[in-house]
Structures are given as C-alpha cells and as structure tokens.
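Chemist: the sequence and its predicted three-dimensional model are supplied below.
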Amino acid sequence: MLFSGSLFMTSGSAQAATVTTSASSKANAVIATGKRYMGVPYKFGAKTGNTSSFDCSSFTQFIYRQNGVSIPRTSRQQSKVGTFVPRSQLKPGDLVFFYSPVHHVAVYIGDGKILHTYGKGGVKISNLNSGWWSDHYNSARRVL
C-alpha cells in the first residue's frame, strides 16, 4: 500500500511539473514573440492583427494569439480574464494592468520588467518597480 502511494505521489508530482514547465515554455514563447516587435510604433486603436503599429491591448492580444492563447481585445476586458495574481507573485507571461479604471496593459517578463507599447518609441521594455509604472500599477492576471 505504501509503495502504491509513493507511485501515485511521484506521478502527481511529475504531472504538476509538466504543467508548470508548459506554462513557463508558453510564457517564454509569448515574450520572445513580443520582443521581435521592439520599436514598432504605438498607435491608439490599432487594428488587431496589424503588425505595423500596435496599441497596448492589440499588442498583448496579438502576441498571445500567436502562441495559441486567446484573450479579449481591450485592456479592461483583458483585466477580467485568467486568475488574479498578487504583485509579489508575478511570473513571466502574466498580464499587468495600470490605472484605475484599467486602460493600459503590459506583459511581465521577469526581473521587475514589463514588455508593452505606448507613446514615442512604441514597443519597449520598462521597469515595473520604479517611477511612473510602479506608481500607476493596478493589478495582474495569469492567463497561461
């Protein structure tokens, strides 16, 4: 009986590790896709699927969709999908939201950095943990 329990635990642990690895791999793929568009101009209301310009939510929707994950179009809609994540538990691939009410979204890429697009310079990486982005942080959601 103890032997069977050990096999069950090992099997369950292996399954949990596979799920974690899968989410981590998917997050890495989403981030890599986003980084390919560094510098692409920001344009409010950019059409979904357009890669010559993005707004914040068309960017996140596009890079997730390129990796098989469907999320809504607007930042406010995106802030309601997946599961809530406390700021202290952010993982790469989490969606991070700003302002109240929400009207900006970014992708957490690890080490206190976010990948997003806004204003001059378009798609870029910014520091979440200092200055403006830290002050205007609202919430985060895990969709992977």
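Modeler: Noted; the coordinates are in hand. Note that the structure is predicted; figures quoted are calculated from it, not measured.
Chemist: can we go C-alpha only for contacts and neighbour counts from here?
Modeler: Noted.
Chemist: strands of the protein, start to end?
Modeler: All strands of the chain, identified by DSSP state E, fall at 83-84, 95-98, 104-110, 113-117, 123-127, 137-142.
Chemist: in a markdown table: these, plus mean neighbour count and distance to Met38.
Modeler: Below are these laid out as a markdown table (neighbours: other CA atoms under 10 Å; distance: least, CA to CA, whole Å):
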| stretch | mean neighbour count | distance to Met38 |
| --- | --- | --- |
| strand 83-84 | 14 | 27 |
| strand 95-98 | 25 | 18 |
| strand 104-110 | 24 | 13 |
| strand 113-117 | 25 | 9 |
| strand 123-127 | 19 | 5 |
| strand 137-142 | 20 | 22 |
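Chemist: and here's the other structure:
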Amino acid sequence: MALTRLGDPYSQLKAGQDNFTDCSYLVQRVYRQFGINLPRTAAEQARFSVENDLTVSAVDMVPGDLVFWSYERNGRFMDITHVGIYAGDGKVVDASSTRGQVVYRNLFDWERQVMFGRPHFANGK
C-alpha cells in the first residue's frame, strides 16, 4: 500500500489535503487501510508501539514495520522526528522532506534510528 503513494508531494502543513503527506500521515494513512488507527505524529506512533509492546529489533524487522529516527532534541517521545515503513531487503518507504515527496530507498542514517515498531500486530494481524 505504501508503494502506491510514491511521488505524493511532501508537506507538513497540507498533509491530508489532496495527495499531500508528511512522514507520519503517510504511516497513519497506510495503516488505516488495514483497520489500524495510529496517532498522528511519528513520536506518538512510537509511543503507541512501546505502550502496546509492539516493538522489534532492527534485525527482526519485516515489511510493514516502522522505523523511527531522531535528528534533534525536540521534547517529544524519544526525541523522534521521522518515521518510515520498512519495505524489506533494506528498503524503506517514507515521505521525505528533503526530497519533497514519498520515496522508496535504502534504509539510511543508521546511527539516527532509535526504535522499530510493529503496529500491524495491533489488531492481531
């Protein structure tokens, strides 16, 4: 499902309007299609994963898992600033602010990855 959003334009302010998205809205939208309601921000999606015991290690990731990054101290949960959907084979789909759109690319910034979630098990799926 995330791959169908490739090329959608990035905008935090317009996320949810037309095809505009940001990283957490992309995750929320994709998961909603599977009947899983996630919070709106990346930090709150991470908190949801932790509070519901839906975290995994990097080596155990499967397609659909979430990757969370922290690029700066921001006072949010674990200082999380970005989220992407793991696509398997070392790839991720994310709404990239620097590229201005939803992209499919190699996992990046390993040293900034702070946690991994598996909320697609939230409903026993």
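Modeler: The structure has been received and is ready for your questions. Note that the structure is a prediction, hence the values are computed from the model and not measured.
Chemist: hmm, back to that, using a markdown table, please lay out the strands of the first structure together with distance to Thr33 of the first structure.
Modeler: Shown next, in a markdown table, are the strands of the first structure (distance: least, CA to CA, whole Å):
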| stretch | distance to Thr33 of the first structure |
| --- | --- |
| strand 83-84 | 23 |
| strand 95-98 | 15 |
| strand 104-110 | 12 |
| strand 113-117 | 11 |
| strand 123-127 | 12 |
| strand 137-142 | 18 |
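Chemist: which one of these lies nearest to Ser75 of the first structure?
Modeler: Nearest to Ser75 of the first structure, of all the strands of the first structure, is strand 104-110, at 5.5 Å by CA to CA.
Chemist: what's the average distance of the closest one to the second structure?
Modeler: Here the mean offset of strand 104-110 of the first structure against the second structure after fitting is 0.5 Å, by mean CA distance after the TM-score superposition for the first structure.
Chemist: the second structure: matching residues for that strand?
Modeler: Using TM-score structural alignment, strand 104-110 of the first structure corresponds to residues 82-88 of the second structure.
Chemist: list of residues touching the matching stretch?
Modeler: With CA atoms under 8 Å, 6 or more residues apart in numbering as the test, stretch 82-88 of the second structure has contacts from 2, 23-24, 27, 42-43, 61-70, 92-95.
Chemist: one more time with 6 Å, if that's ok
Modeler: Contacts with stretch 82-88 of the second structure, where a contact means CA atoms under 6 Å, 6 or more residues apart in numbering, come from 23, 42, 63-69, 92-94.
Chemist: try stretch 77-86 of the first structure
Modeler: 72, 140-143.
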